[in-house]
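K.L.:
Let me see the structure of the following:
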Amino acid sequence: MPAPERTARVRVDEFTRFLRNETTGGTILLAATAIALLWANSPLSESYFAVRDFQFGPEQLHLRLSIGDWAKDGLLALFFFVAGLELKRELVVGELSRRKQAILPVVAAIGGMVVPALVALTVGWGAPGIERAWAIPVATDIAFALGVLALTGSNLPSSARVFLLSLAVVDDLGAMIVIAVLFTTKFNLLAAGVAVLAFALYAWLQHRRVRTVWLYLPLAIVAWIAVHEAGVHATIAGVILGLLTRAKADPGEEEAPVIRLEHRYQPFSAALAVPLFALFAAGIEINADALGRVVTTALPVAVLAGLIVGKAIGILGVSAAAVRFGIAQRPRGMGWRDLGALSLLGGVGFTVSLLMAELALTGSAADEAKTAVLLASVVAALAAAVLLLRRNRAHGETVSSSAD
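P.N.:
Below you'll find the model as predicted:
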């Protein structure tokens, strides 16, 4: 390879690795959210809503959608494809493949979904829309949470990242199940059959070790369109395709498809799909009156309580119970204070919680719920960061003492 081409390839590889960095993904996500809030609350706000609501796409396939809907239904499918790949890798060759190591993040994720939902239902009981809005605080944002951990917990044992990643991936799988069940208003049996055939063909091609993208890309598009037409939220197609991807490398194969595809598409997810979704989902009116309604109206208060209080209690409480009764083991090198900080970090709902709010509610109720999601995510991230910095310092001092 000529020197200039080799240099360009190295630069591309370095940039790709930079985009895969969890801190980078979290930073881009925060920047997109800040731009959305500033744009939607500026004198140019009309242009924001005009862009977000501009429609395009083939009417014949029922795909004439707004730009905001394309970001929500289309781009987020890539995010959930990467999440499905991560889950498949963890289930087959990662921490979740070993029963004792898998039990704690799995039960913690279940606690982190059930308890926030119960807290939200209790606090918001009787409020219009709570029968669907209880699902908003069940999710944890993978990119944002891992980004905060990367920034504040460099001295924590590697088991902390594995625990949080496993918990967040299982959490998002649960959120996908909730979306499929709770937000499916119609069901087209023929389209569902086409989707099943597309998934089966994808799995067969994986089994036959076919690698060409020119087969998989059209197949993925067909699967996405069929799931969308079936009445199920189209992002489900992404997570199913991720879970159907082969996770073990063959002899002579450098890496399994699940790892190769994760490395290939994670930068696009972190730098394009999730930020663009946030750009068109987080553009809500923020002023004194709006914030006042968020902290005094039952439904957004329920979302706040679910994410900030319910997540922490659910994750830490269920983890403690599982260890106490011998069902699971505490991650190696981690104390209960470490787990407490990570449990608070689980309250960063962000991407998937914003999606839930858009699916569950409309109008001003949706805006209030999304404001609550943003506020709760910031509070949870800051509170967790303070605790993680203290734990990071404690672990650093322990390492220094050991070295002496």
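K.L.:
contacts and neighbour counts: CA atoms only from here.
P.N.:
Fine.
K.L.:
neighbours of Ala71, just the number please.
P.N.:
Neighbour count of Ala71, defined by other CA atoms under 10 Å: 23.
K.L.:
Alongside the first, I'd like the structure of this one:
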Amino acid sequence: MPRPSTAPEKRRIAHVWPFRPTVRYGGQVAAALRTETVGGIVMLLATVAALVWANTPWADAYKSLQGHELSPHWLGLEHMDVQHWASGGLLAVFFFIAGLELREELAHGELRDPRDAALPVIAAAAGVAMPALIFVAVSAGEPGALRGWAVPTATDIAFALAVLAVTFSSCPAPLRAFLLTLAVVDDLIAITIIALFYTETLHWAWLGIGVVLIAIYGLLQSRDIRSPWLYLPIAVLAWYCVQRSGIHATVAGVALGMLTSSRETPDGRPTNAERADHVLRPLSAGFCVPVFAFLSAGVALSGSALNAVLGDRVALGVICGLVIGKFVGVLGGAWTAVRVGLATLGEDLRWREIAGVAMLAGVGFTVSLLIGGLAYTDPSRFERVTTAVLIASIIASAAAAVVFRRRARPRPAE
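P.N.:
Down below sits the predicted model:
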């Protein structure tokens, strides 16, 4: 989910884009959407709205909206319904932001120094491997179950940061940086998994054109070309070519974000990455991700539907993977890394707080639902998996809130 850069803000962004909001409240709304708490709340409201609609007598209208086809055949984009546009189009903006954050972490953040990066990187890797292993163990023997091994490996950082902000208001900066870096690495691993394991047919010609366009984008960025009107058509064409290649188009979003320049300017103007982040983050948090959540989270919550989830070992594997696997993987990976000397625990970090973050890592939503949709094309199976992701996220949030409320001592501001 969208999240702010871990680097301190160096300047006030004034001239960010060729146009700026002329309405006072428009600027205030955009500023609010750049905060993780507001973004998480907007996504939560969209999720609740979808659940309410899907459990009313008008549930068929919701299903019809999801499956309404918007396929411009003249562009070669076939079988693209509203839900596919949300996952392949709108989420590309979200992953572009993720690419920006990864670039920022590598240039100025926790990933710049390998010794500082070791703890969250190892924790993130273990936090991907353990849920996958637990899912495979729980769902073993179910037909087609292995397609979804990656569903419980992802973390929804917007919800996680919202829970952290509400339940641990005195959260120390190093702990928040640990969670953010963990999430950035988690996103990178997730998009790599999508590219490698959820690409069925690869069209090399389209992929080659997409790679060339992405390379041109990176070359222009390296030369510090600043006009967004030049980058916008290149980015759209790159997205289109990657989509036609058979690889999920969100991969293009991450690649473009990582290639966006974060080089400081001599006159102190915002970098290209800062300008893009300033404009696109509110769009991602206020529209792209909530719309995706709204179109994906509408599942039946009747007694029979919940019984079906609890009787489905694939759904149970998702719940166990997110709630147990993420906690054991993140905390165990961090503890092992420190124990064997691969990483060090900072002076301002405590194991009980790391444990709370490990529980928060089990809040899987956006990327988990994306992978679930790629893994399971059967609507009933995907609905049970979606319900499982929601249940696991609620459990993980509640458990983390208890830890932070009862065990994390407030710290005075420095």
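K.L.:
what about the spatially most central residue of the first structure, distance to Thr235 of the first structure?
P.N.:
For the first structure, the residue nearest the mean C-alpha position is Asp141 (4.1 Å; CA atoms, centre = their mean). With the distance defined as CA to CA, to the nearest Å, Asp141 of the first structure ends up 15 Å from Thr235 of the first structure.
K.L.:
Show where the helix ranked longest in the second structure falls in the first structure, residue numbers please.
P.N.:
Ordering each helix of the second structure by length in residues (DSSP state H) puts helix 379-406 first. Matched against the first structure by TM-score structural alignment, helix 379-406 of the second structure falls on residues 363-390.
K.L.:
mean shift of the matching stretch relative to the second structure?
P.N.:
With the two structures superposed, stretch 363-390 of the first structure lies on average 1.0 Å from its match in the second structure, counting by mean CA distance after the TM-score superposition for the first structure.
K.L.:
residues of that stretch that come out buried?
P.N.:
Within stretch 363-390 of the first structure, the residues scored as buried using 16 or more other CA atoms under 10 Å are 365-385, 387-390.
K.L.:
Can you tell me what Phe159 of the second structure aligns to in the first structure?
P.N.:
Alignment note (TM-score structural alignment): Phe159 of the second structure maps to Phe144 of the first structure.
K.L.:
Contacts for stretch 108-125 of the second structure, please.
P.N.:
Contacting residues not belonging to stretch 108-125 of the second structure are listed as 6-7, 105-106, 177-179, 181-183, 185-186, 189, 329-334, 337-338, 342-345 [CA atoms under 8 Å, 6 or more residues apart in numbering].
K.L.:
circling back: contacting residues for the residue nearest to the centre of the first structure?
P.N.:
168, 172, 346, 348-352.
K.L.:
all strands for the first structure, in order.
P.N.:
Using DSSP state E, the strands of the first structure run over residues 55-56, 65-66.
K.L.:
how far does the first one sit from the chain's center?
P.N.:
Centroid displacement of strand 55-56 of the first structure relative to its chain, using CA atoms, centre = their mean, to the nearest Å, is 26 Å.
K.L.:
for it, packing partners?
P.N.:
Here strand 55-56 of the first structure touches strand 65-66, going by 3 or more CA pairs under 8 Å, 6 or more residues apart in numbering; DSSP states H and E.
K.L.:
Next: the last one.
P.N.:
The helices and strands touching strand 65-66 of the first structure, judged by 3+ CA pairs under 8 Å, 6+ apart, are strand 55-56.
K.L.:
Where in the second structure does the strand it packs on fall?
P.N.:
Using TM-score structural alignment, strand 55-56 of the first structure lines up with residues 69-70 of the second structure.
K.L.:
Could you measure from the counterpart of Ala120 of the first structure in the second structure over to Ala150 of the second structure?
P.N.:
Aligned counterpart of Ala120 of the first structure in the second structure: Phe135 (TM-score structural alignment). Here Phe135 of the second structure is placed at a distance of 9 Å from Ala150 of the second structure (CA to CA).
K.L.:
Repeat that for Glu78 of the second structure.
P.N.:
In this structure, Glu78 of the second structure and Ala150 of the second structure are 26 Å apart, going by CA to CA.
K.L.:
and these two? which has more neighbours close in?
P.N.:
The neighbour count for Glu78 of the second structure versus Ala150, taken as other CA under 10 Å, is higher for Ala150 (27 against 13).
K.L.:
If we ignore the residues flanking it in sequence, what's nearest the more buried one?
P.N.:
Ala132 (6.0 Å; CA to CA, 6 or more residues apart in numbering).
K.L.:
Just list the residues touching that neighbour, thanks.
P.N.:
Contact partners of Ala132 of the second structure, counting by CA under 8 Å, 6+ apart, are 149-153, 321, 325.
K.L.:
do Thr155 of the second structure as well
P.N.:
Counting by CA under 8 Å, 6+ apart, Thr155 of the second structure makes contact with 183, 186-187, 361-368.
K.L.:
again, only using 6 Å
P.N.:
The contact partners of Thr155 of the second structure, by CA atoms under 6 Å, 6 or more residues apart in numbering, come to 361, 363-364.
K.L.:
Over to Val138 of the first structure?
P.N.:
The contact partners of Val138 of the first structure, by CA under 6 Å, 6+ apart, come to Met113.
K.L.:
distance of the equivalent of Arg275 of the second structure over in the first structure from Ala223 of the first structure?
P.N.:
If you follow Arg275 of the second structure across to the first structure using TM-score structural alignment, you land on Arg260. Plainly put, Arg260 of the first structure is 21 Å away from Ala223 of the first structure if you go by CA to CA.
K.L.:
I'd like to know how many residues surround Arg352 of the second structure.
P.N.:
Using other CA under 10 Å: Arg352 of the second structure sits among 14 other residues.
K.L.:
Tell me how far it lies from Met359 of the second structure.
P.N.:
11 Å.
K.L.:
Then Pro290 of the second structure?
P.N.:
Look at Pro290 of the second structure and Met359 of the second structure: by CA to CA, they are 23 Å apart.
K.L.:
what do you get for Phe197 of the second structure?
P.N.:
Taking CA to CA, one finds Phe197 of the second structure at 27 Å from Met359 of the second structure.
K.L.:
of these two, who's got more company?
P.N.:
Higher neighbour count among Phe197 of the second structure and Met359: Met359, with 29 against 14, using other CA under 10 Å.
K.L.:
what do we get in the first structure for the more buried one?
P.N.:
By TM-score structural alignment, Met359 of the second structure lines up with Leu344 in the first structure.
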